[in-house]
Each structure stands twice: as C-alpha cells, then as structure tokens.
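1. This is the structure alone, sequence omitted:
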C-alpha cells in the first residue's frame, strides 16, 4: 500500500466518521464505524470463499436463489465449509454490499428502504452461525456494542435508518482488496481508525491502545534473534494491536493469547485479530481481570508484551501469597500500585526460551518497601532482568508521566550485567502538538543499542550486577547513564565590558530624555549627567 493510497484511505475513513461526529462522542461512534468495517470484512471474506467453492459450477454466490431447492442445497454445502474454515456464515442476501444497496434504494416518498431490522437480524445471525462450533467463543456477542436502537442515531426510526444507510454507502465505496493476499488495506484502515479514536479519547485511550511506535519498540525487543514464534501473549491486550505488531516483526507466529478486562475493548481485540486474517483457531483471547482471575494459568509463552494500566489498584489479597505467580517473592505488590504484580504475572508465564517487554511508570525503578524487595529478588535471585529503557515523556494518550520498558529473559546471554538506555533526551524524539512521538531513527537507535549491548556517552550504559548491588538495587536510570550537560564557562571580563557599554548607553539615553523634557517644559522622570 503506497503512501498516497494510505492518505486517500484515511480521508475516506475520516469522512465516514464525520457522518456520526456531533451526534455522539468518539467512544460511541468508534463502536459503530469499527463494527460496520468488521461486518463488511466478514461479508467480503464470505463472498470470496463461497465463490471458490462454487467455481467448478461457474456460479457467483450472489446469483444463488435462496428460496429454490437447488439454492438451498448450495447454501447448506457452503455453510458447512464456511463455518469450518472461516468460523461463520452469511447468506448472499445478508452480505454487506446487499444491505448497503437496499438501504440506499430511494422510495417514492423520498425516503429510503428501511434496513435497521434486517441489519440487526443479520448481525445476530452471524453470531448464531457459530453456535456449537469451535469459533463460538470468538464471535460470541461480538456486535453487542453496535446499538442500532440508540436515540443518538436519531429521534425517529426514519432518521436512524437514513444515517446508518449513509454510513454503509460510504463504506461500500471503499475497496479493501481482500482478494489480494499481499494487501492489508483493511488491517491498515482498522489500525488507523483505532489510533485516531485513541488520540481523541484522552485518558480512556490508554484502556485500548498503545501508540504504534511504542508497540514497535516492544515487538522488536521480544523478537530479537528470532524469525518465528510459537506463541505471543499480552495480559492486558486492549485492542490487540500490540500482539499484531509482534507478528509483523517475524515470519510467523503460531498462536496469539491475550486477556482484557474491558468488554468493549475485548470485542475490538477479537475483531482486530479476525480483520488481520488471524484464523480463529490461532488466537485465544479472554475477557476477565488478569491479576484477579487469570485465564491461561497453565500456559507458558515464548514472547510476552504488555502496556498495563499505570499504577492501577488491585486487591493484593492475602490468599495471593500462595499463588504460584507471587509466592516465591514473599511479598505482594502494593494495593495502590499493581505494576510489579503484572511483572510477576508475566514472568510466571515466561517459557524457558521466552522474552518479555513491559511498559511501566518510572516509579518501579526506585520505589522501596515491597516493590524494592520484588525488584531485588528479580535481579539477585532470578537474574532475569536484561534491560531498562527510559522513554521520552508524553508518549501515551491521556498521561504525560515518564515511563520505562523492562526487558526480562529467562536464559540471558549476558547474565553478569544489565543494560540501561536513556532514550528520553530531546534529541531522541519529535515534539508534536498533542504528544511526543518516536521517529523511525529513534526506534532503530534503541533497538540497535539493546542488541549490540554497547555503552554510549549520555545514552546507554552496561552495568555490572555488583554495581547495581552497590546501589541497593535502585534502577533509577540517571544513576547509570550520566546525561549531565555542563554549563558553558562564563567570560567575566567580556561580561564586565558589556555591562560598562550598557551603563554608558543608558546614561546617554537618560540625558536625551532629560533634554526633551527641558524643551517641553516638563519635569524629567530621569536624572541627568549634569
């Protein structure tokens, strides 16, 4: 996809969003736009797959008569194959293009054909087609946030219908190029919109989206030295974009795993996986509180990435001291700061050849008490901490706090040291209107420094474990990477001369003012040299 094509697509998509803007907030119209894009994707996927099955008979899926005996036989055969292979089924009349066309067919009274009832039924039928099959969990209540009865779409049914028909018509004009296996237009569209909605959602954006450049850093860290991954896991997977970003850094990922607390965000993640052509058998996403109710307890993963909610609260119940995730440390993360609880959870799920990268607030590097104890155990007893990377401020939506990345590995190639990277300097990011961003060269510098494990003045430092021990396991980056810039020397003689010239100039100015006042016959506000 060229940059020009991308810009055209972005304009088309944002124009569609403008149709709903003003009627509801970004969170709400996001659910409609992304939901309809997903419906369009499923329809086009269904049409392409059905035509492959029907190719020998020379039949286009849309030409099947659903009421005839032959038509019903064809549909039954296609449904069996489709549910097995795609995970869902849609009749020809239920495809996006057909419902969009009906919704924009004018009537004699000047209105358009009413489609809301049919559309609601079709979305329900998609879910129903998966019941009792392997894909049931992946499609269950997937469209529940797409409320076609909402009064925000219009006061009357006619107004709601016209608005939805207009949105479908706009979307129907966009070619997502699904027949081209090399193209990922739809995936790019979805990612673009998620990012756009995140930028306008303030604090709530952190619930579902990690900025793309930060995702890239995390993905490249955990894929260092690897071309294929058996598994990748995100315990706070949001919209699933971070999991998919990992897949872009390797040739193949066997399976994707994730857990997400927010129901709407969980739906976004499942849609995102399917839209990126991840087969339903290759992902396992669960909706539940990761710390309180982990859903993949017995599994271990090769790559783990996460951007957990910063300093979130959790129960820290006494019974967790017997939980395998936390028991070996002897203490639990504080109730008011679950940051290290997420780290412990991820380490528990780390496979022997695994690597993890997690974004956290800077406080985890130096806070004491229980967190200090966990930090010490991670370094001294487990010896799994491989790198500490300081990120620029104001990278994330809704918060400007400084953050860092911890890289953890079970089998470290350099067990005697930890590399510290300070990428927070003003030369290492670009300042934009609303938030800072990492440029490709900034990302490359972080990754190259980590992989080459080199000390670079004012940027990185490879610290021996003994040095870290001497610092009482305090990981605050300035202790290891000296970014101090000395003030330039002051030439006192030159300063004195400048002051002398300035004083002379001021006396001349005062004299001129006094002379003007004398000519005007008024009292001078300044003294004179007379």
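-> Received it, and whenever you're ready, just let me know what you need. The model shown is predicted, which means the values in this text are computed figures rather than measured ones. Numbers count the residues shown, from 1 in each chain.

2. contacts, neighbours, all on C-alpha from now
-> OK.

3. What are the contacting residues of the longest strand seen in the chain?
-> Assignment by DSSP state E gives strand 350-361 as the longest strand of the chain. Residues outside strand 350-361 that contact it (Cα atoms under 8 Å, 6 or more residues apart in numbering): 218, 221-222, 300-308, 310-311, 339, 343, 346-347, 401-411.

4. What residues sit buried inside that strand?
-> 350, 351, 354, 355, 356, 357, 358, 359, 360, 361 (16 or more other Cα atoms under 10 Å).

5. Tell me how many other residues surround the spatially closest residue to residue 168 that is not a sequence neighbour.
-> Spatial nearest neighbour of residue 168, excluding adjacent residues (Cα to Cα, 6 or more residues apart in numbering): residue 100 at 5.3 Å. If you count neighbours by other Cα atoms under 10 Å, residue 100 ends up with 23.

6. Please determine how far the nearest residue to residue 313 once chain neighbours are set aside is located from residue 90.
-> By the measure of Cα to Cα, 6+ apart, the closest residue to residue 313 outside its immediate chain neighbours is residue 336, 4.5 Å from it. If you measure residue 336 against residue 90 using Cα to Cα, to the nearest Å, the figure is 48 Å.

7. ok, structure two:
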C-alpha cells in the first residue's frame, strides 16, 4: 500500500466525520471544528497506543483479538506495559478503547458512556497531553461532544455514528510503514477552520515554502539537544519545519499563543509529528503582556507574528518599567483604533531578539515596509540588529506569497554568531508562479527556487540583480536599509568607437530625422487637402 493510498483513506475518514456532523445539523457549526479534530485525535492516540503495545508485548501482537487480550492483562502486567511504552504515547485502559465503545454502543445512554470515556482519557493523560495557560491551569483534551447536539434524543445516535466511522479505519498500518505524510493530513484536517481573517485574534497559515526556506537557512548543519520556540505559534507550521530540520529527537519545542483554538491545533500537530513530549510546553497566553517564558533564552526562534492584532487593551501596561528592557526600541502607538495598521509585530520582534540564547538563531516574517522605514521604532530595531552583530540576512519574498493578504513580506534571519562582514540580502520578488486559489491569487515557489534562496544565503553569494553581500559599514551608510535593491549596482555599458564611426552615426541620425520631418510635412499637407474637401477649409 502506498502513501497516496494512506492519504486518500485518511482524508476519507475526515470527510466521513464531517458528514456525520452535517447529518446532525452541525455542518459549518462553530462546534464542528472541535468535534472533527478531537475525534481525529482520539482515533490517532487509540491506534498509536495499540501499535506501541503490540511492539512491547508479544502476546498482544499474536492475539487474534487485541482488545480481549489487553483486558486479560492483570494490573501488574498493564503497568509494566505502559512503562515500556514510555511517556510520549498516551495511555489507554481497555475500557477507553474505541473497540469497547463500539461493542457497547447499543447500551442505554450511550452518549453518557461516550463522554465519560473521553473525559477519563483527559484526566489520565493530563500531565503529558494538556495545554496550559499562563496561570498554570490545564485544559481538557476532549469536550463533552454529545452536548453540542441540542436535542437530547439524538445524542446517542450521534455518538454511535462517530464511533462507527472511527472503528472502520486504522492508522496502525501507517505506523508500521513509517510514511511521513502527516503534515499533508494535518493541513487537510484544519483547512476549513484555520482562518485568515486578520481580526482580533488573527491566525495566518504560513505557506510551507516559506517555512521550509526558514528552516533550511537556520539549520545548515546537524545540531543536537537544542530548544525551539515560537511566540506566536498558531497551528505550528514553522515549529514543525524547524523540528524536522533539526530532528525530532534532537530538540524540545516551546510555544505561546493567545488563541485556544490554535493551541489545540498545535497539540494535534505535535502528536502527529512525533513531538508529544513537548505538549506540556504549549502555553495559551498573551505573549506580549503576559509572557510565560519571559527571561528564558532559546536556541532557535521562528515566528510569523500578527501584523494587525489590536493591542490597545493592554498597551498602557507595557509602559511600565518592567517591560522597558524587553521593548528596547519603544512601544508603538495605537493608530486611532485602525486595526489594519496595528504594528504589534514590532513588539514581537523585540521580544524575540531579547529571547535568543548566546548562540541563538531566529527567523521572523515581517512586512517588507519594515526593512526600509526611515525612522521610528522600525529603524531603531534594525540598528540594534546591526550594531549587535545579529543580522545574518534578509529575503524579500514575492508578492502574494500569502494568498489571503496583500501585504508584501520579507524574512529576517538573526544569528548571535553572525558574520557581520558578510550579510546577505536577497530580492526574491521576481521568483514564483502566480496561481489562483479560490478568489485569491497566490505566488507559488518551485522547489528549485526555494533551493536557490537557501543556497545563496548560506554560501554568502552575490548574484547580479538577486543578492548582495554587505558589511555593517555599508548598511550604516544606507540608513540601515535591509532592502537588497538599494544596493544593486546600476551598470551602463560603454562601447569605444573611433571619431570616424561617431561622425557616420551622427550623419545617419541626421538623415533619419530629416526624412521623418519631410514625411511629417507631407502628412500635414494631405490632412489639410482632405479637410478642405469636407468643407472645413477655415
């Protein structure tokens, strides 16, 4: 069986769960997202536990009925089994398995059993699989999903329909084949729920091409035992890419985000990408006003911060002395409540710069206007990047690299060990192919174009009309501009000719001008004759 087959079957599972929601009046309902993602998570951890249990216990592997064999284990055997499986895999008791629910679906009040089962799993696995808030409170992995059905008489049937869809499908073969396609599945799973509206809690989905470029530039060589952090993690696209580039076993992931929905998406993404042990490091909080990891330093930081998030509610608190060191370049003013011009990203950039370890590296998506602003906080931040010898390079991306926003973006690469005499600026604005995506146009980079960007910046190569390699002194002279185009040389080709050749060219040009002037006079005469014939002689 191929990975394409697995992808197709998994998408069919997602579609079938959506179909159940639609049949019970929850299609496009605000709670549909929770039902779909939580059922997917339940099925995934159910099959993951079964797969790992069979690997650790030969009796379970050989048993004709895994569920009955699991129930037959005594307490000591079960405890020993869970110890062998390890902390990264959720622990499920026999009565918490999907098979148990499937076998008992005709019991009265099945919805009560269904909800109680999911709640018990949440409690038993809270230490590893719960998302924390800044206060330390832990969320629940699962809601009481049956309660989203307003008609109590339909709840049992709704829960039975969900269980039956899960029972028909298995991930176990996918684990044994070790296919790596869960990023594709995750994107399909959340594609209807990860909005790009740019509102109060904007959640932008970073294009995979941008995420891959960021990771490849940041991790050109193998590293071990490092920390990765995203202060505005969203669903985790950037974190997953940097973790894959480093190696899941070689890094620990940390994140903060104000959105509960995004935090739950990230949890599922970590589970799918073999990073479950980092789930306790997911924090739901306002990174700017209530940072959970304040003072902690990280080896790798990636971020696509919100460009327009309204911070007027908490700006005054940022004026306190406690925040001044972190926001060294200043706190932007709130521009008359116009959320389209909320420059909160400037606070995230400063937060990131002060969160880097002594050997830390960072990649930050910024509006391209940031790299050329002539004054204000923008310039002060850029100045600190140069004077602090942190700037490795900048890549100005093609327009519409994000399908849902017209903002042109660039990626700034910081490195505490940067070569300050070889800073690479790239103008990639002419790369990519424009494609239509729903009602929007998006620019898509080919893999060879991604590789070109990565190669040029990592090899510190100057390419005509594409990249420049600069010193800090040259950047100072240009008012700390990070735009590659401002440093490109304007070349004028000179061709040496003899006086005789010059005279011949002048004569040729003179003859051509005289001929054109004569022809112009002829046309003027012919027009007058035609007008006279029409009676317009005056």
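-> Nice, I can see it. Computed from a predicted structure; not experimentally measured.

8. Work out the TM-score between the chains.
-> Overlay of the two chains. TM-score (TM-score structural alignment, normalised by the length of the first structure): 0.78; 485 aligned residues with a Cα RMSD of 4.1 Å.

9. re earlier: buried residues, whichever helix or strand the residue nearest to residue 168 of the first structure is part of. List them.
-> Counting by DSSP states H and E, the element that carries residue 100 of the first structure is helix 96-103. Using 16+ other Cα under 10 Å as the test for burial, helix 96-103 of the first structure gives 96, 97, 99, 100, 102, 103.

10. rewinding a little: quick one: the longest strand of the first structure to the second structure mean distance?
-> By mean Cα distance after the TM-score superposition for the first structure, the fitted strand 350-361 of the first structure averages 1.2 Å away from its aligned residues in the second structure.

11. so that strand matches what in the second structure?
-> Alignment of strand 350-361 of the first structure against the second structure: residues 356-367, by TM-score structural alignment.

12. Distance from the chain centre to the matching stretch, please.
-> Centroid displacement of stretch 356-367 of the second structure relative to its chain, using Cα atoms, centre = their mean, to the nearest Å, is 15 Å.

13. any idea where the strands of the first structure begin and end?
-> Per DSSP E, the first structure carries strands over the ranges 228-234, 252-260, 283-287, 301-306, 350-361, 385-390, 403-409, 417-422, 430-431, 436-437, 460-464.

14. got the angle for the longest one vs strand 228-234?
-> When you say that, I think you mean strand 350-361 of the first structure. Strand 350-361 of the first structure and strand 228-234 meet at an angle of 50 degrees, taking axes from the mean of the first three to the mean of the last three Cα atoms, to 10 degrees as the criterion.

15. show me where the stretch 251-400 of the first structure has helices.
-> Using DSSP state H, counting those that start in this stretch, the helices of the stretch 251-400 of the first structure run over 263-275, 339-348, 369-376.

16. Residue 395 of the first structure: which of those helices is closest?
-> Comparison of the helices of the stretch 251-400 of the first structure against residue 395 of the first structure by Cα to Cα identifies helix 339-348 as nearest, at 18.4 Å.

17. report the angle between the axes of that closest one and strand 350-361?
-> 160 degrees.

18. Which strands or helices does helix 339-348 of the first structure pack on?
-> If you count contacts as 3 or more Cα pairs under 8 Å, 6 or more residues apart in numbering; DSSP states H and E, helix 339-348 of the first structure packs onto strand 350-361.

19. What's the local residue count around the nearest residue to residue 473 of the first structure once chain neighbours are set aside?
-> Computed as Cα to Cα, 6+ apart, the closest residue to residue 473 of the first structure that is not its neighbour in sequence is residue 376, at 5.7 Å. Other residues lying near residue 376 of the first structure total 20 when counted by other Cα under 10 Å.

20. okay if I get the helices of the stretch 251-400 of the first structure as JSON lines plus distance to residue 396 of the first structure?
-> Formatted as JSON lines, the helices of the stretch 251-400 of the first structure follow (distance: least, Cα to Cα, whole Å):
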{"stretch": "helix 263-275", "distance to residue 396 of the first structure": "17"}
{"stretch": "helix 339-348", "distance to residue 396 of the first structure": "16"}
{"stretch": "helix 369-376", "distance to residue 396 of the first structure": "24"}
